[in-house]
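>>> give me a 3D structure for the following:
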Amino acid sequence: MVSLESAERLDAVDPLRSFRARFVGSDDPDVVAYLDGNSLGRPLRASAERLARFAPEAWGSRLIRGWDEEWFDLPLTVGDRIARAALGAASGQVVIGDSTTVLLYKLIRAAVDARPGRTDIVVDTDNFPTDRYLVEGIAAERGLSLVWIESDIHSGVTAEQLAAVVGPNTALVLLSNVAYRSGYLADVPELTRITHDAGALALWDVCHSVGSVPMQLDEWQVDIAIGCTYKYLNGGPGSPAFVYVRREVQPVLRQPIQGWIGHADSFAMGPGFTPAEGMRGFLSGTPSIVGMQAMRDMVELVDEVGMDAIRTKSESLTGLAIDIVDGWSAELGVTLATPRDPQRRGSHVTIEHPHFREITARLWKRGVIPDFRAPQGMRLGLSPLSTSHIELWRGLEAVRDELERLAA
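You can find the predicted model right below:
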């Protein structure tokens, strides 16, 4: 079994260990182990201070002048920072917009309309529920067909599976970079190439990867990517999502929710809608300025540390989690639902047991906070900059303790 001393040694040589102190709650005695950073990241202390200043200073003092001074362009400037720090993308291709759901709706609609005469949307059966629900609705709305890839809930979509279903009728392929249940890390460049060879557009959901897995969206020729900002980008509950649209694709996509701020001349307020060029054209209504504040500090921190270093820490944490679980007695009945190959997993590990739903509820009362995903998965979301190896070890010790009580 992996000992506490092993976790302590890993923390001692971790070059990112000092960054943990920058997060609110990292020294909270009531939280033994926060293992749900892939659902909601901890706030940075700098973000707490920024939010406290925002109301009296930026809002209270500058008032409506804030729009001219910064706010009108903030979705684009913060988008460019995310592009540089976390997406491997040049400027002018990312904007902060609506919720993930609304952005997915707008870009799925825009993508299928950009491939007239093609009738199929390809999606996998274990993609995130919102993604699946959206394409079902859009297919019905537009008279299109869904082509389902039967993906393994313990892994994800393979190149062979995708190549078998795409063809001249495929308009769009919608996949996730990291599978929300298993943590499987998809081969984005290869799957994107297969999609393009069929003449279709590739839309990637990067919610469970951005900020924890390095990406090279420009190099991979990804057409569209959409991600949330409240997981590994620590933007806070319900913080707005972002959309990346490759520069070459922007002119052929027209999103369907036409609002004032996406107009070529937002303040003209005239008749008819003329979409703005570039990424502003993918905006609809007034952007959430308050909602963009907290993520600004985390994006700066990601840029400071670098995605390669973050990924190295992520692999260390997920590797430790797997080693700890491997050391448990087989009689506890726990199985691993995440790939063992670090090149094929993101920054969360999923373990399975028939009683994890009730065990998760008991753990929360003990200050150990993973999350549960049906049918029997416990996800350990390991945010590299705020999670320590010791914290992970203590959390999994509590999981083992609950399992042993169950077996007694």
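>>> going forward, measure contacts and count neighbours with C-alpha atoms only.
Noted.
>>> distance check, the residue nearest the centre of the chain against R344.
Centroid check for the chain by Cα atoms, centre = their mean gives C207 as the closest residue, at 1.8 Å. According to Cα to Cα, to the nearest Å, C207 and R344 sit 16 Å apart.
>>> and if you look at N169?
For N169, the distance to R344 - Cα to Cα - is 30 Å.
>>> what does T195 give?
From T195 to R344 the distance is 20 Å (Cα to Cα).
>>> which residue ranges form the helices in the stretch 1-150 of the chain?
4-12, 45-54, 65-69, 74-82, 100-113, 129-142 (DSSP state H, counting those that start in this stretch).
>>> list the buried residues of stretch 154-167.
Within stretch 154-167, the residues scored as buried using 16 or more other Cα atoms under 10 Å are H154, S155, G156, V157, A159, L162, V165, V166, G167.
>>> so for A179, which of the helices of the stretch 1-150 of the chain sits nearest?
helix 129-142 (11.3 Å; Cα to Cα).
>>> who does that closest one touch, helix- and strand-wise?
For helix 129-142, the contact count by 3 or more Cα pairs under 8 Å, 6 or more residues apart in numbering; DSSP states H and E identifies helix 100-113, strand 120-124, strand 145-149 as packing neighbours.
>>> so what touches the second one?
Just to be clear, that refers to strand 120-124. 112, 132, 135, 139, 144-151, 157, 165-166, 169-175 (Cα atoms under 8 Å, 6 or more residues apart in numbering).
>>> now the longest strand along the chain against strand 145-149, angle please.
Longest strand of the chain, by residue count under DSSP state E: strand 170-176. Inter-element angle recorded for strand 170-176 and strand 145-149: 40 degrees (by axes from the mean of the first three to the mean of the last three Cα atoms, to 10 degrees).
>>> for comparison, sequence B:
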Amino acid sequence: MTTSLDDARRLDEKDPLAPFRDRFITPADDGLIAYLDGNSLGRPPKATQERLNSLLTQEWGTRLIRSWSEGWMELPERIGDALGEAALGAAPGQVVVADSTSVCLYKLLRGALALRPGRTEIISDRHNFPTDSYLVQGIADELGMTVRWIDSDPDAGVTAEELAAELNANTAVVTLSHVAYRSAWIADMAALTALTHEHGALTVWDLCHSVGSIPVQLDTAGVDFAVGCTYKYLNAGPGAPAFAYVRTAHQESFRQPIWGWMGAAAPFAMEHAYRPAPGVRRALSGTPPITAMIGVEESVTLTAEAGIDRIRAKGMALTEMVTELAQDWLVPHGVRIASPRDPDRRGSHVTLARADAAELSQRLIEAGVIIDFRPPDGIRVGLSPLTTGFAETWRAMDVIRGLTATGGT
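This next block holds a predicted model:
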């Protein structure tokens, strides 16, 4: 039986995470039926607004430059440790918050490649997010390396069989996304990492669509390096800094290519020669963006309080409802569910595909249902568990039903 609006309301009433929705800034009446794009940009937490006000009036406004020695210098590692505990399955001293996703990924890829001298190949997914693909191409061009592309199923993701077919003695690094940005396919991180290690290569994982939405176990899976953004499910704000994970076993030999004073052993000694800091701090380069990092800290606190397992359970329930409604309402009108049907293999978004998806996406936004379009034919329905309810999602799907039934007119 198809979920009814009353069923969705009852799910909201029983939802243990429902109170968290009131802890985010939501306009009283902005014409929205549903915001289903939290997988691209999360809503702002009220605590972040309060903390930013405090930063302006107290830490920056009153203590001024003294705040650097009163806690600001330690923020990249302190927030990193908190994030590692709350959502990444990473023991302290392995996660640091710094730079954009692209810059962090560049550092990790170059650092990982340097640990495998003499090897000449990088493996990645042809359907990975463009930044990842561009960086891989650019680094390969810089270093004269070869890229072996896995042609994964766009409605799914990379499998162990596909990776095994590309691995060889020349493989230096394998870089993949834990959750595919198009389909929401969850890769078997532990299995793919173990397979990579059997060939003597290293892994660099992109966690942008998994961090804050599904549990990640970096230490247990044996991951070497990982990177992820904080402005999606972590709700840290537009352009908020990314994080880098460097496994303890690699830290003393890890050398990233952007040598900056914040990653030096003694920043204020003003030494001429670069000496990398001990531990994961050597992944830093320039001055931490304190105003942006405040958003990361507050959002990590919210995630820890909610609990990543409860977040995952709600995300699965929301995506199950969407796929059920899509099957009953949308598939008869030519829509393809371009995400895994197995909830254990699906992250917290569902992609609906149809040839006129670009036009439909615009009409949905105009109708008050905020989603996003991903070429060539995908409408992503993002279901951020801390800020998205069942009833609003049901109403949004009803709007999608109406527009798909009329061909978007």
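>>> rewinding a little: okay, T195 and R344 of structure 1: which has more neighbours?
When T195 of structure 1 and R344 are compared for neighbours, T195 comes out ahead with 27 against 16, by other Cα atoms under 10 Å.
>>> helices of the stretch 151-300 of structure 2, start to end?
Going by DSSP H, counting those that start in this stretch, the stretch 151-300 of structure 2 shows helices at 160-166, 189-198, 218-221, 290-306.
>>> mean neighbour count, the ones you listed: which tops it?
Sort the helices of the stretch 151-300 of structure 2 by mean neighbour count, taking mean count of other Cα atoms under 10 Å, and helix 290-306 sits at the top with a mean of 20.
>>> that helix vs structure 1, average offset?
Taken over the aligned residues, the distance from helix 290-306 of structure 2 to structure 1 averages 1.1 Å (mean Cα distance after the TM-score superposition for structure 1).
>>> ok, residues contacting the helix or strand just after that helix?
Counting by DSSP states H and E, the element after helix 290-306 of structure 2 in chain order, helix or strand, is helix 308-325. By Cα under 8 Å, 6+ apart, the residues outside helix 308-325 of structure 2 that reach it are 2-3, 15, 17, 86-87, 212-215, 337, 341, 343, 346-350, 383-386, 390, 393-394, 397.
>>> okay, buried residues for helix 308-325 of structure 2 please.
In helix 308-325 of structure 2, counting by 16+ other Cα under 10 Å, buried: 308, 310-312, 314-325.
>>> also stretch 51-61 of structure 1?
Neighbour-count burial for stretch 51-61 of structure 1 [16+ other Cα under 10 Å]: L51, A58.
>>> T171 of structure 2 maps to what in structure 1?
The alignment partner of T171 of structure 2 in structure 1, by TM-score structural alignment, is T170.
>>> quick check, that match in contact with A198.
Yes - the pair T170 of structure 1 and A198 passes the contact test of Cα atoms under 8 Å, sitting 7.1 Å apart.
>>> of those two, who's got more company?
A count of neighbours by other Cα under 10 Å puts T170 above the other of T170 of structure 1 and A198, at 24 against 17.
>>> measure that one to Q216 of structure 1 for me?
24 Å.
>>> can you check R109 of structure 1 too?
To Q216 of structure 1, R109 of structure 1 is 25 Å away according to Cα to Cα.
>>> quick one: which of these two has more around it?
Each of R109 of structure 1 and Q216 has its neighbours counted (other Cα under 10 Å); R109 has more, 23 against 17.
>>> mind listing what the more buried one touches?
Per Cα under 8 Å, 6+ apart, neighbours of R109 of structure 1: I138, Q255, P256.
>>> just among those residues, which is most surrounded?
Busiest of the contacts of R109 of structure 1 [other Cα under 10 Å] is Q255, holding 21 neighbours.
>>> shouldn't that residue be in contact with K106?
Yes - contact status for Q255 of structure 1 versus K106: in contact at 5.2 Å, counting by Cα under 8 Å.
>>> follow-up on the earlier one: turn the helices of the stretch 1-150 of structure 1 into CSV, including distance to G285 of structure 1.
As requested, the helices of the stretch 1-150 of structure 1 are exported to CSV (distance: least, Cα to Cα, whole Å):
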stretch, distance to G285 of structure 1
helix 4-12, 45
helix 45-54, 21
helix 65-69, 14
helix 74-82, 12
helix 100-113, 11
helix 129-142, 20
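>>> now for the ones you listed, which one comes closest to Y34 of structure 1?
The nearest among the helices of the stretch 1-150 of structure 1, by Cα to Cα, is helix 4-12 at 15.8 Å.
>>> spit out the contact partners of the match of T171 of structure 2.
R118, T119, D120, I121, V122, A198, G199, A200.
>>> buried ones among those residues?
Of those, these count as buried by 16+ other Cα under 10 Å: R118, T119, D120, I121, V122, A198, G199, A200.
>>> the third one maps to what in structure 2?
In other words, D120 of structure 1. So, by TM-score structural alignment, D120 of structure 1 is matched to E121.
>>> what distance do you get for that match to T220 of structure 2?
26 Å.
>>> now swap in A82 of structure 2 and tell me
17 Å.
>>> so what angle separates the directions of the longest strand of structure 1 and helix 100-113?
Using the same axes, to 10 degrees: strand 170-176 of structure 1 against helix 100-113 is 160 degrees.
>>> give me the mean deviation of strand 170-176 of structure 1 from structure 2.
When structure 2 is superposed, strand 170-176 of structure 1 averages 0.3 Å from its matched positions, counting by mean Cα distance after the TM-score superposition for structure 1.
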